[in-house]
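Asks: Build the 3D model from these lines:
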Amino acid sequence: MRIAVFSDSHDHIANLRRAVLRANREEAELLIHCGDLISPFMLPYLEQFNGPVHAIYGNNAGDRHLIAGRCAASTGKITHHGDHGILVAASWRIAIEHYPKWARSLAASGDFDLVCCGHSHVFQAEWLGRCLLLNPGELLGKDAPPTFALLDTADGSVRQISVGEQLSLDDRDL
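Replies: Here you go, the predicted structure:
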């Protein structure tokens, strides 16, 4: 299974759209967003992903009430876990946590095969024993080019995928 991992999109519509389209082209089957999506108006762009989406809030949570309500009404495509998430996919036990410090503790616990985080806006893929600690970097494109991570659970390989230079909101190539 291929899992796309996003984080820190911070309301940048064009980069999120571009990342979803790229994840679909890469045949990702599951998408995880590690927080700081921020506004409910970003959710329709996540719904364009071809498979299920799992998301958490982060430290820039936006309107929690609207996000939770719209995710619940998204025909089951988007599961919003609140502040932290736990799921199983392709027999991998997965935790989603926004903060790297807490994610590292979860990864070191031995309870998970994959722990995804964000917040630092810095790409990191590190094995802690049997657990992969994965930070996809930022989709915002503020401190670095916008990227996400693509994990192949068949062999545990991770690729950092660039979604291109930061785009204007009226980019016609999307």
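Asks: okay, CA-based contacts and neighbour counts for the rest of this
Replies: OK.
Asks: Tell me where the longest helix sits in this protein.
Replies: Across the chain, the longest stretch assigned as helix under DSSP state H is helix 13-25.
Asks: Please give the structure of this sequence too, so both can be compared:
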Amino acid sequence: MLIGIMSDTHDNLPAIRKAVDLFNRENVELVIHAGDFVAPFVAWELKKLDAPLKGVFGNNDGERKGLYEALGIYDELIELEADGMKIAVTHGTNEVLVRALARSNLYDVVVVGHTHRYEIREEGRTILVNPGEVCGYVTGVKSVALLDTRKREVRIVNLDTGELLGAMSL
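Replies: Down below sits the predicted model:
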């Protein structure tokens, strides 16, 4: 299964559109959003995804009722399973929680956002994935991740250039 991973969209509709276009072109089967949608109107672009969207709230998601109504987002931590891989998703605001999830040996992949910096790193047997920021406001780099559960690899892609920014085999 190919999974698109995004975070920190912060209402940047043109950047969200680029992420949606990339995910649709790549035929992802699921999209994970690690929080900081910000406002419910981002649903206009996210509803153009060809795949289902699962996500969590971030620290800048103030209109939670509206995000729930528009996208079905309702939690700060979710667990998913894909092709036998266990995945935990949280925004990443609580670093103690992130470390506990990564070191628990319960998950193959832990997905976070919050820092706006893309990263793939090993924490014991778990891979921690931060896709960076879709919005590009903090680092200037608009990025997403693609997790291929069959090939057991994750890639970070620059939305503006298509450049591969990082990759790791699981």
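Asks: Comparing the longest helix of structure 1 with structure 2, how large is the average distance?
Replies: Superposed on structure 2, helix 13-25 of structure 1 shows a mean distance of 0.7 Å to its aligned residues (mean CA distance after the TM-score superposition for structure 1).
Asks: chain center to the helix or strand following that helix, what's the gap?
Replies: Next helix or strand after helix 13-25 of structure 1 toward the C-terminus (DSSP states H and E): strand 30-33. Strand 30-33 of structure 1 sits 5 Å away from the centroid of its parent chain (CA atoms, centre = their mean, to the nearest Å).
Asks: In contact with the residue nearest to Gly35 of structure 2 when sequence neighbours are not counted, which residues are there?
Replies: Take Gly35 of structure 2 and drop its neighbours on the chain: the residue closest to it by CA to CA, 6 or more residues apart in numbering is Gly58, 4.1 Å away. Neighbour list for Gly58 of structure 2: Ala34, Gly35, Asp36, Phe37, Glu76, Thr90, His91, Thr93, His114 [criterion: CA atoms under 8 Å, 6 or more residues apart in numbering].
Asks: Name the member of those that has the highest neighbour count.
Replies: Comparing those by number of neighbours (other CA atoms under 10 Å), Phe37 comes first, having 32 neighbours.
Asks: Which stretches in structure 2 count as strands?
Replies: Taking DSSP state E, the strands of structure 2 run over residues 2-6, 30-33, 53-55, 77-82, 85-90, 109-111, 118-123, 126-131, 143-148, 153-158, 164-169.
Asks: Where does the fourth one end up in structure 1?
Replies: Using TM-score structural alignment, strand 77-82 of structure 2 lines up with residues 84-89 of structure 1.
Asks: Tell me roughly how far the matching stretch lies from structure 2 on average.
Replies: With mean CA distance after the TM-score superposition for structure 1, stretch 84-89 of structure 1 averages 1.4 Å from its match.
Asks: still on that earlier bit, quick check: the farthest pair among the contacts of Gly58 of structure 2?
Replies: Phe37 and Thr93 (14.4 Å; CA to CA).
Asks: Next, count neighbours for Asp143 of structure 1.
Replies: Asp143 of structure 1, neighbours per other CA under 10 Å, totals 11.
Asks: burial of the residue lying closest to it once chain neighbours are set aside, as a residue count?
Replies: Closest residue to Asp143 of structure 1 in three dimensions, ignoring its sequence neighbours and counting by CA to CA, 6+ apart: His121, at 7.4 Å. By other CA under 10 Å, the residues close to His121 of structure 1 number 22.
Asks: residues touching His121 of structure 1, list them.
Replies: By CA under 8 Å, 6+ apart, the residues touching His121 of structure 1 are Ser7, Asp8, Asn135, Pro136, Gly137, Glu138, Asp143, Ala144.
Asks: Count the residues that sit near the equivalent of the last one over in structure 2.
Replies: The one in question is Ala144 of structure 1. Mapped onto structure 2 by TM-score structural alignment, Ala144 of structure 1 lines up with Gly140. Close neighbours of Gly140 of structure 2, defined as other CA under 10 Å, add up to 12.
Asks: what's the answer for Asp108 of structure 2, then?
Replies: Neighbour tally, Asp108 of structure 2, other CA under 10 Å: 19.
Asks: Apart from its chain neighbours, what residue comes closest to the corresponding residue of structure 1 for it?
Replies: In structure 1, the residue equivalent to Asp108 of structure 2 is Asp113, according to TM-score structural alignment. In space, and not counting its chain neighbours, Asp113 of structure 1 is closest to Cys131: 4.3 Å by CA to CA, 6+ apart.
Asks: pretty sure the one you found contacts Val115?
Replies: Yes. Using CA atoms under 8 Å, Cys131 of structure 1 makes contact with Val115 at a distance of 7.2 Å.
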